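Peer 1: Turn this into a structure:
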Amino acid sequence: MGNKINVNINNLFSVNAEIGTPISEIAHDYKKVTGATVVGAKIDNMVVAFSTRLMEDTHIDFFDYKSTEGSKIYQAGLKFLMIIAVKKLWEKNVYFRSSIDKGIYAEVDKKLTDKDIEDLKIEMKTLVSDDYPIKKCITHKNDAIKYYLSTGELEKAETIKNIPNNFVELYSIGHAYNYFYTDMPASTGELGFFDLVKIDSHTIALMYPRIEVNYKIPEYDYNEPIVKELQKFNKWAGKMGALYASQINRLVSDSKIQKFIKMDNIFLNDSLYSIAKDISKKIKDVKMILIGGPSSSGKTTSAHKLCTYLETFGVKPIVISADDYFKERIDSPKDKDGKYDFECLEALDLELFNAHMSDLLKGKEVVIPTFNFLTGEKEYKRKPIKMEEDNVLLIEGLHCLNDEMTKSIKRDAKYKIFVCPLTPLSIDRHTHFSTTDMRLIRRIVRDNRVRGHKVEATLDNFEKVKEGESKYIFPYTKDIDAVLNTAYAYEIGVLRVFAEPLLYSVPLNSVHYEQAHRLLGLLHNFFPISSEYIEDDSTLREFIGGSIYEK
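Peer 2: Coordinates of the predicted model:
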């Protein structure tokens, strides 16, 4: 008995195991009993490697891809499969650029045919069926640097060079090694659910199970305006030598970051100017500008800046917040748990909103309400407003892209703008910085500064926020007139200064520890950048403070 330990698995059952048994063997027992997919394991709320050997009685929680941590691990595993398969089939490189349209966009150094996509899918499925172990390797960073220099992955070598630790964690499948900034599944056999969709002659969408479709593989839904906007920014960042973390870090260490920040600001402001110019040309028809986008996209600052640009063309916007048209709290709809659902369209007093907008467009005077979030009631304390010939309504809110919100207004009288930080930045060619992570870090910083929220409160709420976005924003991004990208290539270095101490405050016993730990790992790849270089009308100021648009 002295050589045995008791291992409790997911509070479902226990097994007796030899001292020193690796977690991978316990995972095998768990899969035999439950038939579940296993992509990771936690002990004491911390993700541990499958190679970890158990030396005492232990409680283990295995998890699949149906969680934030599990989904990230699963995506990393699929990317590793794709890299190996592309190299085996064609001796070419893969570059993962972004996550949009419910998939991961991958560029391949090869002109792709439909047959190539099928061949690639078959090769990846073969890797899955062969069930190769994915091994964690601890290596000295100098050896890792030499390896990546030998493979021509210079940006990876540069990023590892900047890591303060002397050792790094690589993962291997056979003789292939890679570095993914996250843990990995125990074997390729856990990665059987995926699909590949050809986008163009060099681009593939790697599709994986998503929460929006009950963790099935979603149908690929190409969104041309968003893809083109992202491609525009990728092209510009490539020209500027600012696609990777190591390149931004070099600008910091060479004291060139201040100039780059100005250039980046000019590029983003030019997009806003172009939208304002387009609206001014259509002002005889356009009477309502609608700004929508996911949380922490910078909609408020974008609306204020757009007003300034429009005024340079002689157009005078009247700004209205859709949030001022919430129903009285007593009439608000509730979700399945009996809690007020302020995310759904029915939470708005649509009858009153449409009546007011119609009256304004007819030239009538209207008193716009102010919603009091403390009392849960609308208040009418503002002066009446009336539209003149050079006025246009500018509405900002969660549901602005949904025509049901403005059903009394003809489509050709509306100009709809989708606002989102479509970052072109990657840590390296195989690890893109996701738009979702960018928005989450922005929100963590703003929630703490403005509302005094702890990181755990923001992380706890963010999953529900994302669920609302999937229902109420992204389905309506096809019928839009413009995309406004609010992501700065340099902003992670600025946000790191504010977010890092907040993320360190998450305790080990928190259910959000692993998420906070993962975000810290991403931030550590970027040198800190002083906020003194950030202009007072920058969208970034909406989150870090100091905006001229703050009341």
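Peer 1: C-alpha only now, for contacts and for neighbours.
Peer 2: OK.
Peer 1: now the residue nearest the centre of the chain, what's its secondary structure?
Peer 2: Closest to where the C-alpha atoms of the chain average out (CA atoms, centre = their mean) is T436, at 1.2 Å. Under DSSP: H, G, I helix; E, B strand; the rest coil, the three-state class of T436 is helix.
Peer 1: And for K228?
Peer 2: Quick answer, by three-state DSSP: K228 is helix.
Peer 1: A41: how many residues sit nearby?
Peer 2: 24 (other CA atoms under 10 Å).
Peer 1: hang on, it in a strand?
Peer 2: Yes - A41: assigned to a strand according to three-state DSSP.
Peer 1: Was I right to think it contacts H59?
Peer 2: No - counting by CA atoms under 8 Å, H59 is not a contact partner of A41; they are 10.3 Å apart.
Peer 1: just to revisit the earlier point, how much space separates the residue nearest to the centre of the chain from L522?
Peer 2: For T436, the distance to L522 equals 13 Å [CA to CA, to the nearest Å].
Peer 1: what's the answer for V38, then?
Peer 2: 24 Å.
Peer 1: show me the contacts for L272.
Peer 2: Listed by CA atoms under 8 Å, 6 or more residues apart in numbering, the contact set of L272 reads L306, Y309, L484.
Peer 1: repeat for V315
Peer 2: Counted by CA under 8 Å, 6+ apart, V315 has contacts S280, D390, N391, V392.
Peer 1: Next one: the second one from L310, what distance?
Peer 2: With distances defined as CA to CA, the gap from D390 to L310 amounts to 11 Å.
Peer 1: For those two, indicate the residue with more neighbours.
Peer 2: Between D390 and L310, counting by other CA under 10 Å, L310 is the more crowded of the two (21 against 13).
Peer 1: just to confirm, which helix or strand has the more buried one in it?
Peer 2: helix 299-312 (DSSP states H and E).
Peer 1: Would you map the strands across the stretch 51-200 of the chain?
Peer 2: Using DSSP state E, counting those that start in this stretch, the strands of the stretch 51-200 of the chain run over residues 53-54, 58-63, 94-100, 103-108, 135-140, 167-173, 176-178, 195-198.
Peer 1: For the comparison step, fold the sequence that follows:
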Amino acid sequence: MIRITVKNQVLELDPGMTLEALKNQLGIEAYAATVNNRIRELTFPLTKNSEVVFLDLKDRDAVRIYEATLRYVIAMAVKNLYPNVNVKFNYSVSRAILGVLENLDQKIDRTIIKSIDSEIKRLVELDLPIVRKNMDLEEAIELYKSSGSMDKVGILKYRDEDKVNMYTCDQYFNYMFGYMLPSTGYLKQYVLSLYHPGFIIQYPRSELGGIIPAFDDAPIFSRTIKEATKWGKLIGGDYISKLNQYVEKGLEVELINMCETKHNRQMAELGDKIASDIDSIRLIAIAGPSSSGKTTFSTRLRIELLSRGIKPLMISIDDYYKPKSQAPKDEFGNPDLEHIEALDIQLFDEQMLALIQGEEVTLPHFNFKLGKREDGRKVRISETTPIIIEGIHALNDRLTESIPHHQKFKVFIAPQTQLHIDNHNPISFTDLRLLRRIVRDQKFRNSPAEETIAMWASVRRGEFKWIYPYQETANYVFNSELTYELAVMKKHAFRTLNAIPRDSEHFITANRLIKFLKYFKDIEDDLVPNNSLLREFIGGSVFHV
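Peer 2: Have a look, this model is predicted:
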């Protein structure tokens, strides 16, 4: 007998019982579990004394498994209905996935979407087992070749291991670069709807307690994603295998300069927009989620404007923090420093208005060591000087209620990659930002990856509450993604991710990130320009950020 601890209850079981059998015995709803802090599929057999924590759709790791399995089953349904059609998945608006049908010999319409939805529901109703098979790498490659899945052949040739986990279901096979649910019957919750140029897939979200959010079309954000998709195809940067070919051919500098030129072009376009209305614009507000590159971006925007004879004043919103004792409390009773009320909103609004009206103002300076505000520099600006503000709440009009809308120019910045492992496995925007944060925290704060990962869920909660609701109010969206960046950050991230022990609760996340990072061919740091936004994370910036 083995002893299994579940919810402070110790059970004695026969060795070999699966997690699925145990959760059914206990009447627990679960989609995965951790066994001694290691994420496990429900098909995992228990063979020794262990502590088990079952995960439902309130847990982000369970949702990732749910979402990967949903993509698997949708790809299977498309294959069943349209054998010669390829489906490509992209992360898209409203926390959803966009599925695009390639090689379809007709226009996609609601009839096609209904047929796919019906086939998915049929597969779910059958509750077909999804079986993992450990297969020789060469065998997997030949299998993919026989089905015409050359996108999968392309990435597997960069796999170091000589084995690969293949998942089979009713003669369908696929590998989703992650864990899976034990059968199709678990996929009870999803929404499929027509959305040009394909269809939107919505699924439960952990940050919403396991429910599917209402679809919120975001035309500004959507336009940026479409441009990112077009860019990836244009330069051959939409798949890891294509990026690796740049390295193999010795064309890394060409790739880097194309990506940096895209940033320069966006900056020039933004400069044109601001310059064309500079007689009205008094406040340039910049916001974006963590690790978007706001600091470097703000500096480069200032230089862009200086080159046009526009001399902006940069002001840090962080200097307007109240003492920590006056900050609102979060659900755990701790100071919530991401809450807008943690800032002295009234003072900020008053001083921005006073500056715009030509008055001299003594700006505050927040002393983070002492945890209090002090008097800073005295400033006065001319009527042709715009103010640049950057921070989590910069787009929130509560911060600048006294300033008319037409005098504000709002910029939303975020990396929005459309890079794929293969057709069925896109790389998420969030993982890109997390890797940036891990590398930067290690480089500049000597913080190990465990600490960064530990606070990431809290960061994400703040983003959903204070940043994303305002992204559609932006006058301009700057896509800070650099298509080559993961090939540079890989070696930096590996060092700190590999240091996380297997018994750590954060090993799950670290292992997931390593699983796709390892496919990138390295690009050396010294090829990255010293004014690149990427330097904010890897070091060596000419701006000393």
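Peer 1: now the helix holding L310 of the first structure, how far from the chain's geometric center?
Peer 2: 24 Å (CA atoms, centre = their mean, to the nearest Å).
Peer 1: okay, that helix sits on what stretch of the second structure?
Peer 2: Matched against the second structure by TM-score structural alignment, helix 299-312 of the first structure falls on residues 294-307.
Peer 1: Outside of stretch 131-147 of the first structure itself, list whatever touches it.
Peer 2: So stretch 131-147 of the first structure is in contact with 49, 51, 156-158, 160-161, 165-174, 184-190, going by CA under 8 Å, 6+ apart.
Peer 1: Any quick PyMOL command for the buried ones out of those?
Peer 2: Those of the contacts of stretch 131-147 of the first structure that count as buried under 16 or more other CA atoms under 10 Å are selected in PyMOL with:
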select buried, resi 49+51+156+157+158+160+161+167+168+169+170+171+172+173+184+185+186+187+188+189+190
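Peer 1: Identify the residue of the second structure aligned to D101 of the first structure.
Peer 2: Under the alignment by TM-score structural alignment, D101 of the first structure pairs with S94 in the second structure.
Peer 1: who's in contact with that match?
Peer 2: P213, F215, D216, D217, A218.
Peer 1: And K228 of the first structure? What does it align with in the second structure?
Peer 2: Checking TM-score structural alignment: K228 of the first structure goes with R223.
Peer 1: what do we get in the second structure for V286 of the first structure?
Peer 2: By TM-score structural alignment, V286 of the first structure lines up with I281.
Peer 1: got it, and A322 of the first structure?
Peer 2: Using TM-score structural alignment, A322 of the first structure sits opposite I317 in the second structure.
Peer 1: how much space is there between the match of K228 of the first structure and I286 of the second structure?
Peer 2: 19 Å.
Peer 1: So for the two, which residue has more residues nearby?
Peer 2: Using other CA under 10 Å, the more surrounded residue of R223 of the second structure and I286 is I286, with 26 against 13.
Peer 1: I'd say the more buried one and I387 touch.
Peer 2: No - taking CA under 8 Å as the definition, I286 of the second structure is not a contact partner of I387, at 10.8 Å.
Peer 1: got the residue ranges for the helices in the stretch 101-250 of the second structure?
Peer 2: 110-126, 137-146, 150-156, 219-235, 240-248 (DSSP state H, counting those that start in this stretch).
Peer 1: Show where the last one falls in the first structure, residue numbers please.
Peer 2: Looking back up the chat, that one is helix 240-248 of the second structure. Under TM-score structural alignment, the match for helix 240-248 of the second structure is residues 245-253.
Peer 1: post-alignment, that stretch versus the second structure, mean distance?
Peer 2: Superposing on the second structure and averaging over aligned pairs (mean CA distance after the TM-score superposition for the first structure), stretch 245-253 of the first structure comes out at 0.7 Å.
Peer 1: buried sites along that stretch?
Peer 2: So stretch 245-253 of the first structure, judged by 16+ other CA under 10 Å, has buried residues A245, S246, Q247, I248, N249, R250, L251, V252.
Peer 1: quick one: the fourth one and M240 touch, right?
Peer 2: No - between I248 of the first structure and M240 there is no contact, the gap being 10.1 Å when judged by CA under 8 Å.
Peer 1: ok, how many other residues are close to the match of A322 of the first structure?
Peer 2: Neighbours of I317 of the second structure using other CA under 10 Å come to 22.
Peer 1: Same question for R64 of the second structure.
Peer 2: Residues near R64 of the second structure, counting by other CA under 10 Å: 18.
Peer 1: Counterpart of it over in the first structure?
Peer 2: Counting by TM-score structural alignment, R64 of the second structure lines up with K72 in the first structure.
Peer 1: Check E472 of the second structure too.
Peer 2: Checking TM-score structural alignment: E472 of the second structure goes with K478.
Peer 1: which SS state does that match fall under?
Peer 2: Looking at K478 of the first structure with three-state DSSP, the answer is coil.
Peer 1: which of the contacts of S94 of the second structure line up with contacts in the first structure?
Peer 2: Retained contacts for the contacts of S94 of the second structure in the first structure, judged by both residues aligned by TM-score structural alignment, their matches' CA atoms under 8 Å, are F215, D216, D217, A218.
Peer 1: Give the full set of residues in contact with the second one.
Peer 2: Remark: with contacts taken as CA under 8 Å, 6+ apart, D216 of the second structure is in contact with V93, S94.
Peer 1: ok, now with 7 Å
Peer 2: S94 (CA atoms under 7 Å, 6 or more residues apart in numbering).
Peer 1: how much space between it and E472 of the second structure?
Peer 2: 11 Å.
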